Structure formats: structure tokens, C-alpha cells
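*Asks:* Got a predicted structure plus its sequence, pasted below:
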Amino acid sequence: MSHAAYVFDAYGTLFDVHAAVRRHAAEIGPDGQAFSELWRAKQLEYSWVRSLMGAYQDFWQLTEQSLDYAFSRFPSADRKLRKPLLDAYWTLDCYPEVPAVLKGLKERGARLAILSNGSPDMLAAAVHNAALEIVIDDVFSVDTVKTYKAAPAVYDLVTTRYRLYPHAVSFQSSNRWDIAGATKFGFRTVWINRADMPDEYRDQGPALILPSLESLQFGI
């Protein structure tokens, strides 16, 4: 095992952020994919803007606000779906390879954690729904420091708790901006490029780029 801890982003890395809309795709109609992408984009935008302003609100509030914005942009989507969509966000599907990958790393002696923008309640629900409690050692939420990724204080939650140097931590995220922040902090980073997106932030490049988490179970 080459790293003392393997730390994972939650949304988009372990859990499929578009699963909520897919569950109601027939009711939303042909704008479903664009609706879901806008909901996610605004969720992230609000986190960055609020960090810059120093006006923190927890991730659940941002999730609600960004959904409301998506409804305003897509009037074809029935607002009666607001509650079902929000409820679905508490039980997002994990990606198919996640349980086996985490189990494999755990069996190799790794310490496993989640480091996420999500609120503690949101993360607890997601972990429980995916039955990951038996493999995840710790769940770190930005709510502790009241700012969002990619602020260094967020990544420092891990090194402070574990008393590790940053290079001893392997950090996995599907979000390239998150990988940039974690790389700058000093983590060894693995970009899980699920959507085959072009690279960005080339001055803060990942150690590895993978299409899914699958290869990680071999401790790479």
C-alpha cells in the first residue's frame, strides 16, 4: 500500500449526482438532461461565490436554491417535482464499481475517508443508502470550516485529523477543479474523468487520470 489514506470526493465521484433527475426523467420531459446539468452547475457556482464572499450556507441550502433556479430556467419542468427531486438527492445511487473498489482498498489496509462539500446529514444519508459504513472510516464535511473546496482549509481537515503530510494522502475526485485544489495543497491526486472531459488547470495536474475508480482497488 503506497499511501496511508485514500480520500474520496462524494458527489460525482462516489455518488451519481444526476441519478435524482433520471428517476423522474419521464415526468420532466426532454429537457431532463439539461435541467440536471444546470442544477449541478449552479450548485457548484453558489459554493464558490459564497466562499469568496465569506457568506457560507450549507450545501443543502445551495442544493435547494440551485434546483429552484433550474426550475426558473426550464418552465416546462413541473414544480410539483421539487420535493421528489430533493428527496431523491438523499439517496443518490453510487457508481457500480464503488463498493468493490472500497472493499478492495480496505482489505489492503488502507484508511478510507470522504471529503465533501456536502452537509453532514446529506453525507450520512448517502453513505448509509449505499451501505458504505463498513468500509468508510471517516466523513469530512466542509461544514466544519464553513467554506467550500477548493479552499486549502478544507483539505487540511484530513491532514490535521490524521496527522499526515499531504503527500501521504491519495485524493480522488471527478471534479477537475477539486483535483487542482487538492494538488496545490500537496495531495497525490487522481482525476476520475468519468465524462471524458478535456483537461484544465494544467499547472496543477493530477498524478493519474482514470475513467472510473475501478483500477484503484489494486492500490495504484
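*Replies:* That came through fine.
*Asks:* drop to CA atoms for contacts and neighbour counts, all remaining ones
*Replies:* Noted.
*Asks:* what secondary structure does residue 156 sit in?
*Replies:* helix (DSSP: H, G, I helix; E, B strand; the rest coil).
*Asks:* burial of it, as a residue count?
*Replies:* Using other C-alpha atoms under 10 Å, residue 156 has 18 neighbouring residues.
*Asks:* now do residue 88
*Replies:* Residues near residue 88, counting by other C-alpha under 10 Å, number 16.
*Asks:* quick one: contacts for it?
*Replies:* By C-alpha atoms under 8 Å, 6 or more residues apart in numbering, the contact set of residue 88 is 19, 20.
*Asks:* so how far is residue 194 from the spatially closest residue to residue 105 that is not a sequence neighbour?
*Replies:* Nearest in space to residue 105, with sequence neighbours left out and distances taken as C-alpha to C-alpha, 6 or more residues apart in numbering, is residue 217 at 5.3 Å. For residue 217, the distance to residue 194 equals 17 Å [C-alpha to C-alpha, to the nearest Å].
*Asks:* take the one below as the second:
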Amino acid sequence: ALSDDLMQAYLELSCYPEVPSVLNGLKDRGFRCVVLSNGSPEMLGAAVKNSGLQDVFDAVISIDSIGIYKPDPRVYQMAVDQLGVSSSEISFQSSNAWDAAGAGAFGFKVAWINRFGQQPERLGVVADAELKDLAALPELL
């Protein structure tokens, strides 16, 4: 079935070419790298494994434990609670404008990764930065 094919594709996602070097560089600078996703733990585990970035991420946080989806503020609060920092200390990157807006409204510093030149959504919150990929992220931090 198409839904099975789609779910299988999610399990086999690979990352964009600049991602490993950027994340490893941030890790070397002392940043903690975390995934905060609406995905299931199984999907996220497979995606992280297939990306080859298992050693980069300090945590992979799924909404499964609370059953609420981003952009609900309680999801972003999960990251604050798990990391033990304030919202203003978290730099949040997303390719989804709605997710970037939700994280910004919560108080995270946000970079919207706009790889395909999409028009910004009118959601009342603007990202702190708009990047075409992750390569420029280290300069912002």
C-alpha cells in the first residue's frame, strides 16, 4: 500500500550533504545536538541510524510520551525540561515554517532552513534567521 511505502521511505531518510560536518563542528564546540520531533521513536531511531549521526545527538525526543504534536507549546517545553536550560538558551532549526513559528513563539532562537525558496507563511512569528541550508548556522551561534 502507498501508506506502507511512505512509512518505509521515512525510515530510510538520509541527511543533506552539509549536515554531518555542521553538526560535528557544533558538537566539537560544546553544543548539545538534539532532535525534537512529532515522529515516533521507531521512525526517529531509524532516521538517525540511517543518517550515520547516532554519535552526534545527545537526545532524540519524540512527542509519543505526551501524545501532543508541535506546534503545541508543551512539546517545546519537553526540550527545556530534558535539557535543563531556559527556552532562550535553545537554538532551534526547522525546515517547516509552522514549526519555526511555534518554536519562536515559545521563546527559542530560531533558524528556518528554507532549502527550496518557499514563501514565508504568515503566522505572526518570524524566525530569527532564514538559511538556505545548515552551512551558515555555526556563524549564528
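*Replies:* Yep, it's here. Computed from a prediction, not measured in an experiment: that's the story for all the values here.
*Asks:* Would you pull the TM-score for this pair?
*Replies:* TM-score for the superposed chains, counting by TM-score structural alignment, normalised by the length of structure 2: 0.93, backed by 141 aligned residues with a C-alpha RMSD of 1.5 Å.
*Asks:* returning to that earlier point: so how many other residues sit close to the residue nearest to residue 105 of structure 1?
*Replies:* Other residues close to residue 217 of structure 1 by other C-alpha under 10 Å number 18.
*Asks:* where do the helices sit along structure 1?
*Replies:* Applying DSSP state H to structure 1 gives helices spanning 19-22, 25-28, 32-53, 59-73, 82-89, 98-107, 120-129, 152-162, 176-185.
*Asks:* for those helices, which one ends up most surrounded?
*Replies:* With neighbours defined as mean count of other C-alpha atoms under 10 Å, these peak in mean count at helix 176-185, which reaches a mean of 22.
*Asks:* mean shift of it relative to structure 2?
*Replies:* Following superposition, helix 176-185 of structure 1 is found to deviate from structure 2 by 0.5 Å on average (mean C-alpha distance after the TM-score superposition for structure 1).
*Asks:* What is the corresponding segment of structure 2 for that helix?
*Replies:* Using TM-score structural alignment, helix 176-185 of structure 1 lines up with residues 97-106 of structure 2.
*Asks:* So what touches the matching stretch?
*Replies:* By C-alpha under 8 Å, 6+ apart, the residues outside stretch 97-106 of structure 2 that reach it are 70-73, 76, 87, 92-94, 109-112, 120-121, 123-127.
*Asks:* Check the gap between residue 183 of structure 1 and residue 120 of structure 1 for me.
*Replies:* 24 Å.
*Asks:* let me redo that: residue 38 of structure 1
*Replies:* With C-alpha to C-alpha as the criterion, residue 38 of structure 1 and residue 120 of structure 1 are 24 Å apart.
*Asks:* what residue of structure 1 matches up with residue 74 of structure 2?
*Replies:* Counting by TM-score structural alignment, the partner of residue 74 of structure 2 is residue 153.
*Asks:* Does its match touch residue 143 like I think?
*Replies:* No. Counting by C-alpha atoms under 8 Å, residue 153 of structure 1 does not reach residue 143; the two are 11.3 Å apart.
*Asks:* quick one: what's aligned to residue 134 of structure 1 in structure 2?
*Replies:* So, by TM-score structural alignment, residue 134 of structure 1 is matched to residue 55.
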